[in-house]
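A.B. asks: predicted structure and sequence below. I'll ask about it afterward.
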Amino acid sequence: MLKDSFVMKVVDIVGRIPYGMVATYGDIACCAGNRNGARQVGRILHACADKYNLPWHRVVNRQGRVSARRCGDGDQDQRHLLMGEGIVFDCSGRIDFSSRLWIPVER
């Protein structure tokens, strides 16, 4: 049951990321109760994004970059979706967290 609780917390948090903002895998994991669960957040998004209509593209790594996908062009899709929300990437592929980082808080 604990794992299911974590999954549902992640789903809730990701669903609350505002348009034009991003959150990190680690911040989401920490807010959901597992400060070492960043990779688990990625797996949850992979498995649940479509089922719960999650804005998965708003979750990035701690460097402000889109994490590379194992297959396909998911990283390019993610960049395209973020740019459509007005998010700009610098020349090294990073997002400026000073204006775009959303920090989740427990409700």
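C.D. replies: Received the coordinates, thanks.
A.B. asks: alpha carbons only for contacts and neighbour counts from here, please
C.D. replies: Fine.
A.B. asks: give me every residue that touches residue 20.
C.D. replies: 82, 85, 86, 87, 100 (C-alpha atoms under 8 Å, 6 or more residues apart in numbering).
A.B. asks: compare the residues you listed and tell me which is most surrounded.
C.D. replies: residue 82 (22 neighbours; other C-alpha atoms under 10 Å).
A.B. asks: pasting the second one now:
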Amino acid sequence: MGESGFFERAHDVVRQVPAGRVASYGQVARLMGAPRCARQVGYAMHASPGAAGGVPCHRVVFADGSLAPGFAFGGPGEQRRMLEAEGVGFLPDGRVDMARFAWEA
């Protein structure tokens, strides 16, 4: 499968993450059947059309709840703003509260 096919599969999984929930890069990779490809999922999110294009990539975070420092659509501050607008809560250290807001796919 080529890169575009992988990216489209990643986008399809992320479209399923409901508002108010987050998924990790690794979780998306596992759901795609590519459990060792979390980094490639990151590339797919960076290349996505974003929420405006129907791919809510702001809902994908690191497994520990950290936000992507290179969030393509305005930086981690914008990613946090978008998540908070959906009701996602954060820990005092700035990470998403994964115990409460991780998507149970």
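C.D. replies: Received it, and whenever you're ready, just let me know what you need. The structure displayed is predicted, hence computed values, not measured ones.
A.B. asks: with structure 2 overlaid, how far apart is the helix ranked longest in structure 1 on average?
C.D. replies: As assigned by DSSP state H, the longest helix anywhere in structure 1 is helix 2-15. Aligned to structure 2 and superposed, helix 2-15 of structure 1 gives a mean residue distance of 2.1 Å (mean C-alpha distance after the TM-score superposition for structure 1).
A.B. asks: mean shift of the strand or helix carrying residue 29 of structure 1 relative to structure 2?
C.D. replies: Residue 29 of structure 1 belongs to helix 25-32 when assigned by DSSP states H and E. With mean C-alpha distance after the TM-score superposition for structure 1, helix 25-32 of structure 1 departs from structure 2 by a mean of 0.7 Å once superposed.
A.B. asks: so how far is stretch 54-73 of structure 1 off the chain centroid?
C.D. replies: Relative to its chain's centre, stretch 54-73 of structure 1 lies at 7 Å (C-alpha atoms, centre = their mean, to the nearest Å).
A.B. asks: ok, residue 71 of structure 2 to residue 15 of structure 2 distance?
C.D. replies: Per C-alpha to C-alpha, to the nearest Å, residue 71 of structure 2 is found 17 Å from residue 15 of structure 2.
A.B. asks: distance of the residue nearest in space to the middle of structure 2 relative to residue 52 of structure 2?
C.D. replies: By C-alpha atoms, centre = their mean, structure 2 has its centre lying nearest to residue 60, at 1.1 Å. Applying C-alpha to C-alpha, the value for residue 60 of structure 2 to residue 52 of structure 2 is 15 Å.
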